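Colleague: Kindly return the folded structure for what I paste below:
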Amino acid sequence: MRFATAIVAAAAAAIASAQVVFPFAPEGPCVAACTNEAGKSLYPFYNDVNPNSPFFFPSLAYTYERGSKNAIAFMTKAGTCMTNCPMDEQNAYRASYYPKLTWYNNNKPSAAPARRR
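Modeller: Just a heads-up that it's a prediction; the model follows:
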């Protein structure tokens, strides 16, 4: 019984210390400023730079939950701002959007399981 308890404790510690790795470089300071400004205007805890923040996935949802009211508002604000950014940053943002979307969909926390009746 002690061995099983130790195994469970070790597994729990490993899970708790697991770090999320977001394998994408920033597109540039102008684009980062635009996404941060748009995000904070809609969600005060917006944080799309620290993948281990409890606000990281809720923040990414503003970009990647396509078609939602929040995503439309975010993309409108961020996109309007980005028109003033250097073209290389805009192109980098466009090029990284779909790989980031795929990563987000594969890594976002799943919804809570449905309750049994």
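
Colleague: contacts and neighbour counts: CA atoms only from here.
Modeller: Will do.

Colleague: what helices or strands is whichever helix in the chain runs longest leaning on?
Modeller: The residue-count maximum for a helix in the chain (DSSP state H) belongs to helix 87-107. When contacts are defined as 3 or more Cα pairs under 8 Å, 6 or more residues apart in numbering; DSSP states H and E, helix 87-107 packs onto helix 29-42, helix 56-64.

Colleague: Tell me how far the longest one lies from the chain's centre.
Modeller: Using Cα atoms, centre = their mean, to the nearest Å, the mean C-alpha position of helix 29-42 is found 13 Å from that of the whole chain.

Colleague: quick one more, to check against the first:
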Amino acid sequence: MPSITTSSAVLLLSYFAASAVAANCNPSFDVAAGSDCITKCRQEAGVAMDKSFTLDPSSSSFISSLANECEKGTPSYTSYMTQSGMCMMKCSESEQADYGSREHADVCTWYSAHKSDSCSDASGGASSPSTSGSASSGSSGSDASSTASGDSAQQTIEESAANNVKLGGFVVSVAAAGIAALLF
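Modeller: Below is the predicted model:
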């Protein structure tokens, strides 16, 4: 009888250990979520393109979902940003500004640094640079990685600001067209 209890306990502990790993797939994601309106638009646009789309960092589909939002120049990026942007036009101006100037840049900066990660790496694998060899070589690799990441972050921020200006111009154009339609 004790062996059944022991094996049951081991099985139960294994289940909880596996659940804990699965429940924390991207533990380094620390970008503060935007408003409910913006989040709803992002989620709806993503699910319309891919049923496995999620904004839940603990999901194994999270990183691939962010590709829609952050891999510029792809058909999925264009479609996602068009669909989510049309929906975001219903959100307040301050919510749109927060997404354009902060949330999108922060999400894509994190994505850029972690897009090669997998859930099996969540305990520290791919997101950590290899430190084999001397301490100084590990340090210089980290510095180079940090510089590249900083450059990428700056580029993402600049592109986000440019997109925000384009979106603002689009809003003005749509508003002007709407006013013209009402007047004539």
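
Colleague: ok now stretch 89-100 of the first structure, how far from the chain's centre?
Modeller: 14 Å.

Colleague: May I see the buried residues of that stretch?
Modeller: Glu89, Gln90, Tyr93, Lys100 (16 or more other Cα atoms under 10 Å).

Colleague: Make sure Asn70 of the first structure is actually in contact with Tyr62.
Modeller: Yes - applying Cα atoms under 8 Å, one finds Asn70 of the first structure in contact with Tyr62, separated by 5.6 Å.

Colleague: I'd like to know how far the spatially most central residue of the first structure sits from Pro54 of the first structure.
Modeller: Residue closest to the mean C-alpha point of the first structure, counted by Cα atoms, centre = their mean, is Leu60 at 3.1 Å. Distance, Leu60 of the first structure to Pro54 of the first structure, using Cα to Cα, to the nearest Å: 11 Å.

Colleague: Which secondary structure elements does the helix or strand containing Ser19 of the second structure sit against?
Modeller: Here Ser19 of the second structure sits within helix 2-22, counting by DSSP states H and E. Judged by 3+ Cα pairs under 8 Å, 6+ apart, helix 2-22 of the second structure has no packing partners among the helices and strands.

Colleague: Next, count neighbours for the counterpart of Ala48 of the second structure in the first structure.
Modeller: In the first structure, the residue matched to Ala48 of the second structure (TM-score structural alignment) is Ser41. By the criterion of other Cα atoms under 10 Å, Ser41 of the first structure has 14 neighbours.

Colleague: Contacts only, for the alignment partner in the first structure of Ser64 of the second structure.
Modeller: Under the alignment (TM-score structural alignment), Ser64 of the second structure pairs with Pro58 in the first structure. Contacts for Pro58 of the first structure (Cα atoms under 8 Å, 6 or more residues apart in numbering) come out as Tyr46.

Colleague: Repeat that for Ala97 of the second structure.
Modeller: Contacts of Ala97 of the second structure (Cα under 8 Å, 6+ apart): Asn164.

Colleague: how close does the residue mapped onto it from the first structure sit to Ala73 of the first structure?
Modeller: Using TM-score structural alignment as the criterion, Ala97 of the second structure maps onto Asn91 of the first structure. Distance from Asn91 of the first structure to Ala73 of the first structure, counting by Cα to Cα: 21 Å.

Colleague: Also Ser41 of the first structure?
Modeller: 10 Å.

Colleague: same thing with Thr5 of the first structure?
Modeller: Taken as Cα to Cα, the span from Thr5 of the first structure to Ala73 of the first structure is 48 Å.

Colleague: what about those two, which has more around it?
Modeller: Ala73 (18 against 10).

Colleague: Need the counterpart of that one in the second structure.
Modeller: Using TM-score structural alignment, Ala73 of the first structure lines up with Ser79 in the second structure.

Colleague: Distance-wise, check that match relative to Gly73 of the second structure.
Modeller: Taken as Cα to Cα, the span from Ser79 of the second structure to Gly73 of the second structure is 10 Å.

Colleague: now swap in Cys25 of the second structure and tell me
Modeller: Taking Cα to Cα, one finds Cys25 of the second structure at 27 Å from Gly73 of the second structure.
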